[in-house]
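Asker: I'll drop the sequence and a predicted model, then ask my questions.
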Amino acid sequence: MENLTFRRATENDLPDIVNMLADDHLGETREKVTADVRELYIKAFEIIDADKNQELTVVETNGKSVATFHLTFIQYLTHQGGLRAQIEAVRTKSDYRGKGIGKKIFEYVINRAKEKGCILLQLTSDKQRPDAIRFYEDVGFKATHEGMKLKLD
């Protein structure tokens, strides 16, 4: 898909972003699009937006938001003090999936990570998302590590 623009998200983008995050079988179980949690999303957005090492991005075509992702730059001591980029919460609106937007997102993100001097771009994907995992492999990611998470609530 041509005519994509990438920009930092604003607070006004939160309803669209949350709806995109909730628009799949896993997201619908952990996101809420109700007014009673709006303040939680606003607080998280303010923290993200104030941090120079985080970029919450909206992807638009013809002025309409069609995708989002969250990029974080993490300073490590390993790899001789190398900087890593981590991409999470990659979502494309369901009616725009399959149009090449995901590949354009990763072209953008790879270039952005290189601009910042990153030595590595990493991500996690839930094992219940086999299509997403195949997509990430298609754009060059390799499952080189075993990831683990500990749910704290």
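Answerer: Noted; the coordinates are in hand.

Asker: Could you use CA atoms for every contact and neighbour count after this?
Answerer: Fine.

Asker: ok but Glu107 is inside a helix, no?
Answerer: Yes. Under DSSP: H, G, I helix; E, B strand; the rest coil, Glu107 sits within a helix.

Asker: separation between it and Gln54?
Answerer: Distance, Glu107 to Gln54, by CA to CA, to the nearest Å: 18 Å.

Asker: okay, now the one to match up with it:
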Amino acid sequence: MGDLEIRPAAEDDVPAIVAMLADDPLGAQRESPDDLSPYRAAFERLAADPNQRLVVAVREGRVVGTLQLTFIPGLSRRGATRSIIEAVRIHADERGSGLGTQLIEWAIDASRRQGCSLVQLTSDASRTDAHRFYERLGFSATHVGFKLQL
């Protein structure tokens, strides 16, 4: 399958990232790959924030995966810093290849290097395959999450 590189996302990667975000039933309802301007603006905000890591997985010059890792300093848990993994996406051609595991392991290692004591993530309730995947990697479904659309 060729060598894999996990690196910080560049602005030129935005179209490929958005395409992966839109390439599933949930993403197709909420993403707009025909207008990249809001994504490019968001990329600039992410790039300027030292607590954000937007990364891509690249194989043979092609973006095949992505995730966003956010570091959150806090007072709870004895002043612990935690990280949140968001927007994990694997290109359809790469699903089942182990790439998702590699990306999550990268995020866990990056969290350790940043001094985090906890890594957390959310997954839509309908993504039962993803839930099994995260549990295989050692994550536990310990909380109930809530969202408020603004």
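Answerer: Received the coordinates, thanks. These numbers come from a predicted model, not from an experiment.

Asker: Which one's more surrounded, Glu107 and Gln54 of the first structure?
Answerer: Using other CA atoms under 10 Å, the more surrounded residue of Glu107 of the first structure and Gln54 is Gln54, with 19 against 12.

Asker: who are the neighbours in contact with the equivalent of the more buried one over in the second structure?
Answerer: Correspondence of Gln54 of the first structure to the second structure, assessed by TM-score structural alignment: Gln52. Residues near Gln52 of the second structure by CA atoms under 8 Å, 6 or more residues apart in numbering: 46, 68-71.

Asker: where's the equivalent of Asp126 of the first structure over in the second structure relative to Val63 of the second structure, distance?
Answerer: Taking TM-score structural alignment, the alignment pairs Asp126 of the first structure with Asp124 from the second structure. Distance of Asp124 of the second structure to Val63 of the second structure, computed by CA to CA: 24 Å.

Asker: The two - which one has more neighbours?
Answerer: Taking neighbours as other CA under 10 Å, Asp124 of the second structure and Val63 compare with Val63 leading, 22 against 10.

Asker: Could you give the number of residues near the closest residue to that one other than its chain neighbours?
Answerer: Among residues not flanking Val63 of the second structure along the chain, Ala57 sits closest, at 5.8 Å (CA to CA, 6 or more residues apart in numbering). A count of neighbours around Ala57 of the second structure, defined by other CA under 10 Å, yields 24.
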